[in-house]
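K.L.:
need a structure here:
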Amino acid sequence: MKTHVKALVVGGGAVGTSVAYHLARAGWSDVMLLERDELTSGSTWHAAGLLPLFNMSFATTHIHKYSVDFYKTLEAETGLNAGFSVVGNLRMAQTKARMDEYMLYATTADTCGVPYQWMTPTQIKERWPLVRTDDLEGAIYHPTDGYINPADVTMAMAKGARQRGVMIERKWQVDGYEWTGSEWWVTCTKMVEKGGNLVPSDEQIIITAEHVVTATGNHAQRTANLLGIRMPAIPVEHQFIVTEPDPALVEYRKNGGEEHPVLRDADAKWYVREERGGWILGPYERGAPARFQYGVPDSFRADLFPLDLERIEEEYMAMIHRLPTSENVGLKDDFNGPICYTPDGNPLVGPAPGLRNMWLAEGFSFGITAAGGTGYYLAQLMVEGEAEIDMASLDPKRYGSWMTTDYAVAKNEEAYEHVFILHHPDEERPAARPLRTSPAYDRQAARGAQFGQVNGWERPNYFAPQGFDDHAARSFRRGGWWQHAVEEAKAIREGVGLIDATAFTKHVVKGPGATAFLDWFTCNKLPKVGRINLTYALTGAGTTHTEYTIVRQSEDEYYLVSAGAWTDYDADFLRKAAADMAAEFGYIEIQNVTTQYGVFAIAGPKSRAVLQEVIRDAAPETALSNKRFPWLSARRIELGMCPVNAIRVAYTGELGWELHHPIEMQNYLFDLLEKAGEKHGMKLVGARAQNWLRQEKSYRAFGNELGRDATPAEADLPRFIDLTKEFHGKAAMQAKGIRSTCVTLLIDGPDDADPWGREVLFEADGTRAGRLTSGGYSVAFGKSIGMGYVRPDLAVPGTKLKVKMFDQMWDAEITVDSPYDPKNETIRKDI
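P.N.:
Have a look, this model is predicted:
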């Protein structure tokens, strides 16, 4: 057995074998896979093997599509039949709201090239007469997916990996990881059979590896403990049952009826497919418990839990309703096994937090569907430095160090239960909330704040009258919250509004090497002392890793503000880059001060007047003037008794300031500003109105317009790129050129809906032109607005396109950058 490899993959399920296969296919010739038991002995063996293309995530849709396409090629390469039954996938809808959901998904599918068809209840009944359709609105049908045998596809990938030189070793358990500074020392113990259990022997070896990938499935918590990290991948029970043959189904197929597609009745919370003349029912019921939150017992191998039929009675009866011939069919088999989940249902794929050359591929609730694509894109990350799609939404560091076991358990159980709920784009799930709250949370709640969650923080989405039902207000169109957001946006455009932006990520970077480091780390010029700059830190591939607002507080001390959702993601990148360059630049100190400072953003034509009421200065009437406090500058000021680091910048594009303050003084400052704002009509404003306003200014948002699949040049941000200096990722950025360009569009959409930022863009002749990355409503223009990427030849103001919403084409026109106040006159307004 070899003891030194370039890459060691730990875990022999579908995900692990795919990663090993794709690393070898990408050119790494020295790859080994270790499995503690037998290949497929984890969740793979009892998975139902469904391959649903339906997914609201752009990245995950690409991953699933790759898997579906890839699995169809395995037999030609390996000679092994992966057991892929391409029967299609029929998602039925009982309500118009569910059809709205499908239409929103469909336009995302268009951006990824995923084929689909619409079907009426009559068409469904004509094609599959055993399905009851009288209470359906319709369905979306994917003809290219279906189901696969999980063990067969795993073995096919394993054979393909071996053919490419991968070494696969079974019955070896990893018991320790140690990073030497250049490679991993992985302690491995030989496992042996003893009394039906798998137990460690006395035989141990150490394998050294340049890179390690963990794909340990249900054992993710053990892996996290060995690595000294936190990982919210915890299994939840998933049960499915197999019926005896259904005589009506047997007769239907005997008479030439085509095999049913995988049937999904989302409103009834189940999937069903054919299985040897009978049916497999897989419910996603309420009350399914998390298991193994502290690790899998040594005695648990390819085992199952007892079936809880009472828990799935509602879903079972719903299957009988949809397939009436199944009513008198007996049960032949049942499965209740652990399936790993994460709080948002997406897997953890990418670099482990704080560690070098350690890669995670954990937390797969749809592991068979995602395995092929995960291997492909993770191999790109490892071999090429970045994937062709933005993988940030799957990055393990999207969950911060605040995350605990209890939190993961509550959210994972919720994610399981929510598989088939209506996934409104404005949904906010309630489990484990509130958890991270700013001091002013209770005050804002008392004033009608309807909160969303970002990185665990409670953040107002909008404000509504007491008793308002946020859940009932959600919609795929303009929900009940929409008018409240309109009024908030108008308040900032016409008067003054106050936004709680405490969730912003905040770092202090200082020391003798700080200036040289940040000059290399970011692509824009560094600001002078007392000034600020917007800049970007690039990946090694030249794409955008992080957006920063940099405040220079002294010659060698900087205050960095970045997106609130990505605190640990930003911190990890910043610290690793600083450590890499310390020998060249000198000592650099990095402090994550996110929880030390609260932030209020005050904006609007009357924002200066409100602050003048409470600022303590020898000449308060001029303290906030352009002369003493110019745009894009920062000053230490006093608002009443509260010391504030005030930054003259506004994400809304209006006159305004960000007020960074000691978080323990937040309630005092809130009360002070609220009282001062009364006579000026100041309104509390949430994140949804702010999101609309920033699109009117063409302000790019990280995770939307800015990400690891586009460069700052492609985001059309030349004014923030200093090509006269050398910076990290510069050469790669220039080599990529301009593959697509970010633009802002005004849209003549339906009267009752706005785009969400997931929609596809077409030219008039039906040629796909690009996709939206943001969407909403513009109070300045009285119509829908959006931002997105199009082919460079189309990125010209006045270009007319079509945006697909609710299965219809709507007129859209590319406008100038910053269509609202393009000369920034309002933001620079003086006294």
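K.L.:
switch to C-alpha atoms for all contacts and neighbour counts from now on
P.N.:
Noted.
K.L.:
which SS state does residue 619 fall under?
P.N.:
The local conformation at residue 619, judged by DSSP: H, G, I helix; E, B strand; the rest coil, is coil.
K.L.:
can you get me a residue count around it?
P.N.:
10 (other C-alpha atoms under 10 Å).
K.L.:
please apply the same query to residue 751.
P.N.:
Residue 751, neighbours per other C-alpha under 10 Å, totals 10.
K.L.:
would you agree it falls within a helix?
P.N.:
No: according to three-state DSSP, residue 751 belongs to no helix; its state is coil.
K.L.:
next one: it from residue 423, what distance?
P.N.:
22 Å (C-alpha to C-alpha, to the nearest Å).
K.L.:
spatially central residue for this protein, please.
P.N.:
residue 393 (3.0 Å; C-alpha atoms, centre = their mean).
K.L.:
what sits against that one?
P.N.:
59, 703 (C-alpha atoms under 8 Å, 6 or more residues apart in numbering).
K.L.:
what about it, which SS state?
P.N.:
helix.
K.L.:
do residue 461 as well
P.N.:
Here residue 461 is strand, with the state taken from three-state DSSP.
K.L.:
counting neighbours, what do you get for it?
P.N.:
There are 24 residues near residue 461, going by other C-alpha under 10 Å.
K.L.:
ok, it touching residue 454?
P.N.:
No: using C-alpha atoms under 8 Å, residue 461 is not in contact with residue 454, being 10.5 Å away.
K.L.:
if we ignore the residues flanking it in sequence, what's nearest residue 446?
P.N.:
Closest residue in space to residue 446, ignoring its immediate chain neighbours: residue 466 at 7.8 Å, by C-alpha to C-alpha, 6 or more residues apart in numbering.
K.L.:
is it true that the one you found touches residue 448?
P.N.:
Yes: judged on C-alpha under 8 Å, residue 466 makes contact with residue 448 at a distance of 5.4 Å.
K.L.:
what sits against the residue located most distally from the centre of the chain?
P.N.:
Centroid-distance maximum for the chain: residue 618 at 48.5 Å, with C-alpha atoms, centre = their mean. Neighbouring residues of residue 618 by C-alpha under 8 Å, 6+ apart: there are none.
K.L.:
to compare with the earlier structure, here is another sequence to fold:
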Amino acid sequence: MKTHVKALVVGGGAVGAGIAYHLAKAGWDTMLVERDELTSGSTWHAAGLLPLFNMSYATTHIHKYSVDFYKTLEAETGLNAGFYIVGNLRMAQTDARMDEYMLYSSVAETADVYHEFLTPAQIKERWPLVRSDDLKGALFHPQDGYINPADVTQAMAKGARQHGVTIERKWQVDAYRWTGSEWIVTLTKMVEKGGNLVPSDEQTEVRAEHVVTATGNHAQRTARLLGIKIPAIPVEHQYIVTEPDPMLQEYRKNNPEHPVLRDADAKWYVREERGGWILGPYEHGAPARFCYDVPESFRADLFPLDLERIEEEYMSMIHRIPSSEEVGLKDDFNGPICYTPDGNPLVGPAPGLRNMWLAEGFSFGITAAGGTGHYLAQMMTEGEAEIDMASLDPKRYGSWMTSEYAARKNEECYSHVFILHHPDEEREACRPLRTAPAYDRQKALGAQFGQVNGWERPNYYGPKDAPESFDHDSRSFRRGGWWQYAVDEAKAIRETAGLIDATAFTKHIVRGPGATAFLDWFTCNALPKVGRINLTYALTEAGTTRTEYTIVRNGENDYYLVSAGAWTAYDADYLKKSAEDFIANGGAHVDIHDVTTQWGVFAIAGPKSRDILKEIIKDADPETALSNKRFPWLSARKIELGMCPVNAIRVAYTGELGWELHHPIEMQRYLWDLLLEAGAKHGMKLVGARAQNWLRQEKSYRAFGTELGRDATPMEAGLDRFIDLSKEFRGKQAMIDTGVRFKCVTVLIDGPDDTDPWGKEALLSGGKKVGRLTSGGWSVAFGKQIGMGYVSPELAEVGTKLKVRMLRQEWDAEVVEDSPFDPKNERIRVNG
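P.N.:
The predicted model follows:
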């Protein structure tokens, strides 16, 4: 066994093999270790389906790469990966399901994934055994199908060996130790004893510059060894295999194999298997397993089948494929499949650790294995992947996450595999969990909450005394039941005033003798003067956007940083590791503290916001305390509102006169009541996140996770005014060398009467895809749909006519100037 390698991959399933292959292909000396045999985890009992369907832009790219890559393996390795390109038919029983497919179609188009729509008649004509009279239609991917999981894993393993990978079986990792420059990994030889696999007395150590964990069902053990949290916990997934179906056998005498059939509204997939059928349901009630550890006695084992739990899905298969009614059951499988709370795998750097990479929580591991290997290898060997992988980053979950939370949310995620994935969906398991003090007051006033990083955050305020017939959960791929409430809230901010709870914002204190020099290197904009604020960006080494910050300078070496609420652990990890790098390179000491849970935030905005605050500010001259002279735009001051000390920042994400009111969280209820009482006489309205999202698009304010990400530079995002090229900062030269490949634009859209873009749609010119939307919604200022996205530079000129694809139709769109609403910021600066 090697004792020194560039990269050590832990886990010999499909994902581990895919990663080892791509790391070696990129030129890294790589070794893979597996505690048992290759494919002995969830890989061996996976159904091997390769669905291209996914609502995530990043995951769609990962799946597409895998499907294309698997088709090349036999030519490279001589091993047949068992890829059956039969296609994938995803049926729809309802109009809502067809709406979902039409929205997915936009995502697929942006990622160049070919697909077709079929009518019920076309389904029946092609596959007469499938009942289609009660269907609305279907989405068909002719280029995917299914693969033999063991064969594709062995083919990738052989390809990895051909590129120089050493694969060691029956070695279990028992310890990780970081020396400051490399990992020392303790391995124990595993031996057979009474049918179990147990540790022997033989141990060895391997030194690796980088380690990747792809440990599947053993993720909780990996988390303990590393001293971190990994919300990857398996859930039972069962599927059954029928005896041969005589009608299917007769059909196959003159016809090709059926595509993989998915009746999403019935919550199952079906494919052919040796003249019969495989049924795989995603039923309600499947339990999480191995929440803390996998028993040593559990190897390539299964759980007992629970047929009662899948009876409804079984009967619906008979309904959809009537010939299966008389066919008996031949085999059954019920094994663990790893999930995460949002269904996306955890791919990227481990929180708090150097050169430790996670590839855990794959519920569709066979589909994702090749693409994960490709893009993770890019991140490791080149610094960044060509697509933004932030949505899969392991640090999207913070230290507040527990095993109980992960288990319950993973069970929910499993049962939601085929539930309609509305872009405005809010899943209910484990809620409420993280609540700000004003939560109960907001709920009593009709707040309908969403969840961001575990926090409950008002999405909109519905009627507080709504009749039982009013459905707050009315969601749609068009305009949901919340739409008119969001419209009224947006209008209130434009016309009078609105109050928004922004407590979920991430907040950090950065201070110490090295704070100024560190932040000057860490961010691309000039630092603000004391008492002022600035919007700035931290870049990756590749020159792309890593994080957006509002920086408040409280003193010469004392800063308060505000960033997106969804990314607290993600931002904290990068900030702290960057400070460590700065100090290691000779910089003075820097203290960094996450104070997110210490400070609540209310944002008040609108033409009447100054008048409301005048009512409650305690100052020698309340009339001038909030004037431009004493409190100018983009400045920060400590003020008192009633008895509450407030760090007030004159900035508004909605583009109106306004302030962010950062307050001690223990005083939040008091301040909430004070603001509501003062605002009542001025027509202030409570406002949620959805209206705010629309309003920020009218100002062309980019948002991290949509317009801003690790696949575009700040220059490409059109943020030149926030870049100070006269100074040196991390990623500067890489940003300059990258140039401007595409540009961020704002478009106004003459769209359908009942649908707004969601930020997933393709932008077209001359019938060809030329870009994609990253955000979308409704503009109350312009009375039409609005969106933001990226196009090639020559199409970014104001006045350029484009089309946006919505509901499978092309709608007129026009590129408008940045900040089409109040482009001179006169409303923000208004004096009073």
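K.L.:
can you find the partner of the residue farthest from the centre of structure 1 in structure 2?
P.N.:
Superposed on structure 2 with TM-score structural alignment, residue 618 of structure 1 falls opposite residue 620.
K.L.:
one more: residue 663 of structure 1?
P.N.:
By TM-score structural alignment, residue 663 of structure 1 lines up with residue 665.
K.L.:
its match against residue 599, yeah?
P.N.:
Yes: contact criterion C-alpha under 8 Å: residue 665 of structure 2 and residue 599 qualify, at 4.8 Å.
K.L.:
between those two, which one's more packed in?
P.N.:
residue 599 (22 against 19).
K.L.:
from residue 447 of structure 1, how far off is the residue nearest to residue 446 of structure 1?
P.N.:
Residue 466 of structure 1 is 7 Å from residue 447 of structure 1, by C-alpha to C-alpha.
K.L.:
go on, residue 183 of structure 1?
P.N.:
Counting by C-alpha to C-alpha, the gap from residue 183 of structure 1 to residue 447 of structure 1 is 55 Å.
K.L.:
higher neighbour count, those two?
P.N.:
Per other C-alpha under 10 Å, whichever of residue 183 of structure 1 and residue 447 has more neighbours is residue 183, with 19 against 14.
K.L.:
ok, that one - contacts?
P.N.:
208, 209, 210, 211.
K.L.:
who are the packing partners of the helix or strand harbouring the third one?
P.N.:
Remark: residue 210 of structure 1 resides in strand 197-214, with elements defined by DSSP states H and E. Contact here means 3 or more C-alpha pairs under 8 Å, 6 or more residues apart in numbering; DSSP states H and E; on that basis strand 197-214 of structure 1 packs against strand 4-10, strand 184-194, strand 358-362.
K.L.:
which residues does residue 216 of structure 1 contact?
P.N.:
Counting by C-alpha under 8 Å, 6+ apart, residue 216 of structure 1 makes contact with 10, 11, 12, 13, 16, 223, 361, 362.
K.L.:
closest to residue 712 of structure 1 among these?
P.N.:
residue 361 (28.4 Å; C-alpha to C-alpha).
K.L.:
which among the contacts of residue 183 of structure 1 gets closest to residue 747 of structure 1?
P.N.:
residue 211 (47.6 Å).
K.L.:
which residue in structure 2 aligns with the closest one?
P.N.:
Using TM-score structural alignment, residue 211 of structure 1 pairs with residue 210 in structure 2.
K.L.:
show me where the stretch 451-600 of structure 1 has strands.
P.N.:
Assigned by DSSP state E, counting those that start in this stretch, the strands in the stretch 451-600 of structure 1 fall at 457-463, 497-500, 505-510, 532-538, 544-554, 557-562, 589-592, 597-603.
K.L.:
in structure 2, what range does the first one match?
P.N.:
Okay, so that is strand 457-463 of structure 1. The aligned range for strand 457-463 of structure 1 is 455-461, by TM-score structural alignment.
K.L.:
contact partners for residue 385 of structure 1?
P.N.:
Contact analysis of residue 385 of structure 1 by C-alpha under 8 Å, 6+ apart lists 540, 541.
K.L.:
aligned to it, what sits in structure 2?
P.N.:
Residue 385 of structure 1 maps onto residue 383 in structure 2, by TM-score structural alignment.
K.L.:
and that match, how far from residue 25 of structure 2?
P.N.:
For residue 383 of structure 2, the distance to residue 25 of structure 2 - C-alpha to C-alpha - is 16 Å.
K.L.:
could you do residue 595 of structure 2 as well?
P.N.:
Counting by C-alpha to C-alpha - residue 595 of structure 2 and residue 25 of structure 2 are separated by 43 Å.
K.L.:
those strands in the stretch 701-832 of structure 2, which residues are they?
P.N.:
743-750, 762-765, 768-779, 784-791, 801-806, 809-816.
K.L.:
which strands and helices sit next to the fifth one?
P.N.:
In terms of contacts (3+ C-alpha pairs under 8 Å, 6+ apart), strand 801-806 of structure 2 is packed against helix 95-110, strand 762-765, strand 809-816.
K.L.:
turn those into a markdown table, columns for mean neighbour count.
P.N.:
Below are those laid out as a markdown table (neighbours: other C-alpha atoms under 10 Å):
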| stretch | mean neighbour count |
| --- | --- |
| helix 95-110 | 22 |
| strand 762-765 | 22 |
| strand 809-816 | 18 |
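K.L.:
residue 364 of structure 1 reaches residue 344, doesn't it?
P.N.:
No: assessed by C-alpha under 8 Å, residue 364 of structure 1 is found out of contact with residue 344, at 11.0 Å.
K.L.:
of the two, who's got more company?
P.N.:
Between residue 364 of structure 1 and residue 344, residue 364 has the larger neighbour count (other C-alpha under 10 Å), namely 27 against 16.
K.L.:
and the helices and strands packed on strand 197-214 of structure 1: which comes nearest residue 264 of structure 1?
P.N.:
strand 358-362 (25.8 Å).
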